[in-house]
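Enquirer: structure for the following, please:
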Amino acid sequence: MSSYKTRASWSALPMFFEEPHRALGAQVDRSVTDDDVALHDAPRVIPRLAELGLLKLLVPQSHGGGAWGHGGKGVDVRALSVTREALAYASPMADSIFAVQGLGSHPILLAGEAEKRAKVLAEVVNGQRVCAFALTEPEAGSDVASMRTVARREGDDWVLDGEKVFISNVGIADHYVIFANADPEKGKKGISAFLVETSTQGLVTEPIAMSVEHPLGRISLKGCKVPGSALLGEVGHGLRLALGTLDVFRTSVGAAAVGMARRALDEAIARTTTRVQFGKPLSDFQLTQAALAEMATELDAARLLVFRAAWEKDQPADEASRKNSATSVAMAKMFATEAAQRIIDRAVQLFGGLGVTDRCVVDRLYREIRPLRIYEGTTEIQKLIIGGALVAPVK
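Expert: Modelled structure (predicted):
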């Protein structure tokens, strides 16, 4: 663990934060540490996050969550982002599990079913229920509309058939929000969302091995029968629920990337100031200082983009500001994840041979950062969003 620690973003960016955000940042930075064993053991992560009170950030105060934003009626994106940066700094796995806990519960809020499913949300906040979000399929990644999983009516029940892949929290989840087309003739307008308990007959999970320790897997649905009450919202509302959920959490992906990059920079500074080569510390060489300067500058640029986007997401929005916010979120997600990849790669280079050994922090970060450039909208998708907004005709 590096003895050096870069300044916390929430205290350095007062224009984007209110006092509760700064207090939260300081609290999470103190309480979330690399040596907290529970944050590196998948089954223990959610109970530990509940103990720390962080799961309250995933549910509005009006429905049993924390006192954040929107008059207690919404999820505060700045609070999510501050938390994810601190979590990713200490344990990228804990950060990922935390994020998916939000993805797997937020559709309930968007569907207007918070009161109907108050027990579920209470269990989410208390750490008694682990959530998952099952959208991706073998042939439907960025192109969500090409989804092949279907749902058909059978009396008062629904029967789901299909396959989901690269689903986080497989193996530890208590329920999955599963997206399936309930009216294929209508194309994407038939996509619907279902809250399916892990124990449901016809739902089979299989782990997928990764290069890092993350609960990830495949879900097979074969005649998976769920009650009519499993439907979230109405038939055909699934795509809106999926994209609306991703829209809230996408900014915080950039914050997680910032957390990992900040950890890599700290580790690189600690390494280069203590390792002596050719009679002096590596940090005395101009090339080393130049590398650290580029890393620090990219880190600050990424942080500024991320927290600008988070601030915009937390403001009351009309149609024009929502479009601007979507562009800011895409810029933040794209730049922060790509910059973090470069920063971490440079940290590995500065570590030399030690940087590619399996017990080295920067080696772990090198493997942890790569998926962030893919999930919740690839870098290429973010470029399409940004470019499309730039050339869109003015109305």
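Enquirer: CA only for contacts and neighbour counts going forward, please
Expert: OK.
Enquirer: so Val125 is in which element?
Expert: Assessed by DSSP states H and E, Val125 sits inside helix 118-126.
Enquirer: mind checking how far that helix is from the chain centre?
Expert: Remark: helix 118-126 is offset 20 Å from the chain centroid, using Cα atoms, centre = their mean, to the nearest Å.
Enquirer: residues making contact with it?
Expert: Applying Cα atoms under 8 Å, 6 or more residues apart in numbering, the external contacts of helix 118-126 come out as 47, 50, 55-56, 58-59, 63-65, 101, 105, 114, 129-131.
Enquirer: please apply the same query to stretch 4-21.
Expert: Identification of contacts with stretch 4-21 by Cα under 8 Å, 6+ apart yields 22, 25, 78-79, 82, 262-263, 266-267, 269-270, 303-304, 307-308, 311.
Enquirer: name the residues of the helix or strand where Thr205 lies that are buried.
Expert: Assigned by DSSP H and E, Thr205 falls within strand 203-207. Using 16 or more other Cα atoms under 10 Å as the test for burial, strand 203-207 gives Leu203, Thr205, Pro207.
Enquirer: in the stretch 151-300 of the chain, which spans are strands?
Expert: With DSSP state E, counting those that start in this stretch, the ranges of strands along the stretch 151-300 of the chain come out as 157-168, 175-181, 191-197, 203-207, 216-227, 231-232, 276-277, 280-281.
Enquirer: next, the structure of the following sequence, for comparison with the previous one:
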Amino acid sequence: MSLSKVFDAEVLALPLFDDSHRALADEMARWCEERAEAWTGLDTTDPAATGRAMLTELGQSGWLRHLDPGQDDSDVRSLCLRRQALAYHEDLADFTYSIQELTAAAIIRHGSDEQRSRYLPGLADGTSAGALAVSEPGAGSDLAAVALEATPHGDGFVLNGTKTWIAQGDIADVCVVLARTGDGPGPLGLTTFLVDCATPGFKAEPIGAIAPRSWAELTFTDCRVGPEAVLGERGQGLVVALDVLERARTTVAAAAIGFARRAFGLARDHARTRKAYGGRLADLQLVKSSLAGMDVKLAASSLLTARAAWAMDAGLDHAKHSSTAKLYSTEAAGEIVDGAVQILGAAGLVSGSVMERLYRQIRSLRIYEGSSEVIEMTIADAL
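Expert: The predicted model follows:
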């Protein structure tokens, strides 16, 4: 497959990227293309089993090796390139990769040496699945409202409560759990824990989603963990959670670009070959306008995301940039996918088609890692 079908070659040529990034983009695009036919036949009726298989494939192919404490960590630009290529080809591949990265990032950035050596090798080779458990029935974007209790017991804690809408929760071997230890009011009373999912009192129940994904509700009933389970400092759980989610926002933008670029390519190819009104669909002025608008949105998304990832890698102030990239790219991707369905007409409404899958998959990105409305408030506060 041509690199330009997955990535904007002109954006990759900018000084925001170096030769190693361009080589990675080429390698990732080729690897995904080699698996494209097999991924077309994935069984999405059991997303948990498919997620496990996808995790094994990613691990064995080395795309998670940088999570191992013995390897060099990946920069954010590389994470974005991987997510864009995976999202372009297969949602479940991107979904599995992103959650593994999210879990590992919490441990890499806030874990002790013992925690890193215990959990990261399995996450890196795909033999262990991770999950980030922060959302609850009454606490989504407002993480300060988390109510799951972690009551001190001896030198450890006892967890009681529920987490919901947890990605990979039904296949996870280890969960990063945000819980209330009561060290202070609101956000000051939260602590993050690393919980082995084989711990007595832990239960996961799958939840169906509009796009087939491994998703679950987690129940903690007198779930005992030791002092070694505390991730970061006690009472600093919200800091850990927000740090990881903010870092991930730029990669969500990259995934949105992957989905949108796939939809744009399908719409453009259809318009070029579909005969209409004595010519081609692509000859109609309104269709030209729609395609041009999509192209502009893709270019803007790519540049905003590249800027945010570069700023993060350079150690610069990036919070506003990552929020801007996430907000614009996910909203634009929704518009591009919807516009692509419109150009395809009835052909875009076929059950099981690529367009149907894209239409389902793209919607969640405007909610993950901060809803668009929350991100807008974050940007406004930075003005």
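Enquirer: filter the contacts of helix 118-126 of the first structure down to just the ones in strands.
Expert: Among these, DSSP state E puts Cys131 in strands.
Enquirer: of the contacts of helix 118-126 of the first structure, buried ones?
Expert: 47, 50, 55-56, 58-59, 63-65, 101, 105, 114, 129-131.
Enquirer: mind picking the two most distant members of those residues?
Expert: Farthest-apart pair in these is Pro47 and Ala114; separation 21.9 Å (Cα to Cα).
Enquirer: re the thing from before, what's next to the strand holding Thr205 of the first structure, contact-wise?
Expert: The contact list for strand 203-207 of the first structure (Cα under 8 Å, 6+ apart) reads Val170, Gly171, Pro215, Leu216, Gly217, Arg218, Ile219, Ser220, Leu221, Lys222, Cys224.
Enquirer: please repeat the previous calculation with a cut-off of 7 Å.
Expert: Contact with strand 203-207 of the first structure is made by Val170, Leu216, Gly217, Arg218, Ile219, Ser220, Leu221, Lys222, Cys224, as judged by Cα atoms under 7 Å, 6 or more residues apart in numbering.
Enquirer: ok, now which ones touch the third one?
Expert: Residues in contact with Gly217 of the first structure (Cα under 7 Å, 6+ apart) are Val165, Phe166, Ile167, Ser168, Val170, Thr205, Glu206, Pro207, Ile208.
Enquirer: so what corresponds to Ser329 of the second structure in the first structure?
Expert: Superposed on the first structure with TM-score structural alignment, Ser329 of the second structure falls opposite Ala336.
Enquirer: nearest residue to its match in space, please, no chain neighbours.
Expert: Counting by Cα to Cα, 6 or more residues apart in numbering, the nearest residue to Ala336 of the first structure once its immediate chain neighbours are dropped is Ala302, at 4.7 Å.
Enquirer: same question, Met312 of the second structure
Expert: In space, and not counting its chain neighbours, Met312 of the second structure is closest to His318: 5.7 Å by Cα to Cα, 6+ apart.
Enquirer: coming back round to it: who wins for neighbours among the contacts of strand 203-207 of the first structure?
Expert: Highest neighbour count within these: Val170, with 27 neighbours (other Cα atoms under 10 Å).
Enquirer: can you map out the helices along the stretch 201-350 of the first structure?
Expert: 238-274, 286-313, 319-351 (DSSP state H, counting those that start in this stretch).
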